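Engineer: Prediction below, plus the sequence it came from.
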Amino acid sequence: MEYTMDVFFRQTWTDERLKFSGPTEILRLNNLMVSKIWTPDTFFRNGKKSIAHNMTTPNKLFRIMQNGTILYTMRLTINADCPMRLVNFPMDGHACPLKFGSYAYPKSEIIYTWKKGPLHSVEVPQESSSLLQYDLIGQTVSSETIKSNTGEYVIMTVYFHLQRKMGYFMIQIYTPCIMTVILSQVSFWINKESVPARTVFGITTVLTMTTLSISARHSLPKVSYATAMDWFIAVCFAFVFSALIEFAAVNYFTNLQTQRAMRKAARAAALAAALSAATVPAEDEIVSHSDSNSNLKKRVNSIASQAEQSPEPSIISNTASQCQPLSVPPPAPPQPPAIGGASKIDQYSRILFPVAFAGFNLVYWVVYLSKDTMEFFEPLAMHFRNDPQPN
């Protein structure tokens, strides 16, 4: 990552060859005189591009004191490299370094020190402490010595501690993800037989989470590891996808239950039809046996002949009616059970899904908001203790 800053870079050194005496304590010279004297060859080691402002004239200040002390100030815009590890993004903090030192003069010829000490040598105006995406919470300085083929060189480093602002990501990423997960869980309260409505809920929320994931990645460099926001989006996507899978399971078991009920009703109807068919041959058999009984025929005939002369036809009629077979109506086939109502899977999901998602949010926000995500470098603490005292 890179960052750009506008600085007033001040350097002070003593050149005994420039001592003078007179009524003027400070010589205020034109910046053209800078090229006439010796100046440090300071350069920014991690700078990508630096610009010296020249509008309307070169923005430089050049002063010489009577004891030969020189003050040289210039206005620069520096584009520097800032290594960032985005594991805790967007709750991350970074220490962006600005390293400078002599390009050609080794430690034996030139040594850099902080004039006002490590606490007051770098000053940042209050209006410059708040950026669009970061808050500047402070700055620290250090010095170190590095070795190369041409000698040992003193490197001065300023660390700008930046804390990322979460407002943008809460509005654009986190809140839509949470609302999408809640919307996906509304389908648990819809009738399980409303297949189109629940299908639309599931597919729409999955596509929404996919769009949010792609949008979130556009605000990040292409890193090979997962960030804190990636984990949050992945878990939200898992909840949304699980809600769609839950509906598929409910629909499957509902269809399975319906098929079982239909098969049970079909077997009951077949059994009722078989019982009804078995009753008719029994009646025919009774009639045929009565017809084949010759003695009964004769008795019936004799009774019939006597009936013509008898004054009590009702008794004969009742006796004859008792010989008729009784017809039993077949039992009605049982109706299949009703399949409507809430599924047990939906009833459990209405409780488990919200509780699990609330628990995940509780753990996620407690861990990351209470965690110190500011990056610190080991050389910072070491060289801060060994920082040379100002002259």
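Structural biologist: Arrived safely.

Engineer: C-alpha from now on. contacts and neighbour counts both.
Structural biologist: Noted.

Engineer: so where do the helices sit in this protein?
Structural biologist: Per DSSP state H, the chain carries helices over the ranges 117-120, 167-169, 175-185, 195-218, 228-292, 294-309, 313-321, 344-370, 378-385.

Engineer: So which elements touch the longest one?
Structural biologist: Okay, so that is helix 228-292. helix 175-185, helix 195-218, helix 294-309, helix 344-370 (3 or more C-alpha pairs under 8 Å, 6 or more residues apart in numbering; DSSP states H and E).

Engineer: To residue 125, which of these lies closest?
Structural biologist: helix 344-370 (27.8 Å; C-alpha to C-alpha).

Engineer: Just the buried residues of the closest one, please?
Structural biologist: By neighbour count on 16 or more other C-alpha atoms under 10 Å, the buried set for helix 344-370 is 346, 349-350, 353, 357, 368.

Engineer: and if you look at stretch 246-257?
Structural biologist: Under 16+ other C-alpha under 10 Å, the buried positions of stretch 246-257 are 246-248, 250-251, 254.

Engineer: Same question for stretch 54-61.
Structural biologist: Quick answer for stretch 54-61 (16+ other C-alpha under 10 Å): 60-61.

Engineer: what does stretch 168-183 give?
Structural biologist: 169, 173-174, 176-178, 180-183.

Engineer: here's the one I want to compare it with:
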Amino acid sequence: MSIFLRQRWRDKRLKYDRIEGVPALQLNTKSINGVWVPDLFILNEKRATIHNVVVPNKLLHIQPDGSILYSIRISGTFSCDVNLLKYPLDNQICPLIIESYGYTSETLVLQWYREAVEKKEDIILSQFSLDCIDTFKCDKQYAGMNFSCVQMNIKLDRLYDYYLLQIYVPSILIVILSWVSFWISVDATPARISLGLLTVLAMTTQSSGLPKVSYFKAIDVWMVSCLCFVFAALIEFAYVNVLSRVEQRRLSHVVDATNNKTEYLRRSLPEKMGNQTSSRINLFFRNMASREKARNVDKISRVIFPMLFLLFNVIYWTVYIFD
């Protein structure tokens, strides 16, 4: 952040008679060093500098009654503990904590002015939108001594349009693509295996580049769930393929046994009885073919997989957006 830190206080030692045409004394940077100023520091500062181009960016005005306005321009990096459980659908609250370093509350008391924070109206952030700013006191105690403290909390809402376009929508399309195999013939083994592996690999590469933390984020739940859906579609084909091959082996054994039995019956029984037996056997095989398990599993998957994925979406977006 880049901020103008403005401070107001009254020092009775600096009272003077009002000068006509001069509302306040405006000190230059050299004279400022001879005036007492509060020893403030920013508790969560990591790196910060006071601007010195082209002169030190400091201002100090003294009113006749000893009231002082002191302003400095600071740019720095300040720490902010974030919670990424809902990332990238999260919002963060980042503080700016200002304390007195050496003066206890008995000597120096800090409090926010009437308009505590003024923000630039046209601020544009690449990843967040600036929601609101809250200010309050946060007096602290160190080594049994009380120190005055003021705090500013900045609420930042993450902009997730990028994640919708680059992660959520592509992963949804990949999951839908994995369902195409349910309409491909069971005998087209190379096509269905290639499609299943392609979608699984696509999902694994989607998760690269995300923040790495020791707990599950919202985006992790999404990616893992989508990976499970495409992996389940691949496992479904393996199950269908096994059913198909087992059914084929059973049918081949039954056909061989039935042909032998039919030939025997034709030789040992009258011709009429043999024809009736053959008709019954042919009807039996037609009924078996119409109830083929492998095709039924594909038909059920065409309905079950989209319904489960739709249910997952309803739960996911309800929990992470409206909770």
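Structural biologist: Everything's here; your move. None of these values were measured; they are calculated from a predicted model.

Engineer: Got a TM-score for the pair?
Structural biologist: Overlay of the two chains. TM-score (TM-score structural alignment, normalised by the length of the second structure): 0.90; 312 aligned residues with a C-alpha RMSD of 2.3 Å.

Engineer: most packed of the helices of the first structure?
Structural biologist: Highest mean neighbour count among those (mean count of other C-alpha atoms under 10 Å): helix 175-185, with a mean of 19.

Engineer: what's in contact with the helix or strand where residue 273 of the second structure lies?
Structural biologist: Element membership for residue 273 of the second structure, per DSSP states H and E: helix 271-290. Identification of contacts with helix 271-290 of the second structure by C-alpha atoms under 8 Å, 6 or more residues apart in numbering yields 258, 262, 265-266.

Engineer: Kindly recompute the last result at 10 Å.
Structural biologist: Residues outside helix 271-290 of the second structure that contact it (C-alpha atoms under 10 Å, 6 or more residues apart in numbering) are 247, 251, 254-255, 258-259, 261-268, 296.

Engineer: circling back: identify whichever of the helices of the first structure lies nearest to residue 101 of the first structure.
Structural biologist: helix 378-385 (15.3 Å).

Engineer: The closest one maps to which residues in the second structure?
Structural biologist: Alignment note (TM-score structural alignment): helix 378-385 of the first structure is unmatched in the second structure.

Engineer: which helices and strands does that helix pack with?
Structural biologist: strand 134-148, strand 151-164 (3 or more C-alpha pairs under 10 Å, 6 or more residues apart in numbering; DSSP states H and E).

Engineer: again, 7 Å this time
Structural biologist: Counting contacts by 3 or more C-alpha pairs under 7 Å, 6 or more residues apart in numbering; DSSP states H and E, helix 378-385 of the first structure is packed against strand 134-148.

Engineer: corresponding residues in the second structure for the strand it packs on?
Structural biologist: Counting by TM-score structural alignment, strand 134-148 of the first structure sits on residues 128-142 of the second structure.

Engineer: Please apply the same query to stretch 343-358 of the first structure.
Structural biologist: Under TM-score structural alignment, the match for stretch 343-358 of the first structure is residues 295-310.

Engineer: Now do the counterpart of residue 48 of the first structure in the second structure: how many residues are near it, please.
Structural biologist: Counting by TM-score structural alignment, residue 48 of the first structure corresponds to residue 46 in the second structure. If you count neighbours by other C-alpha atoms under 10 Å, residue 46 of the second structure ends up with 10.
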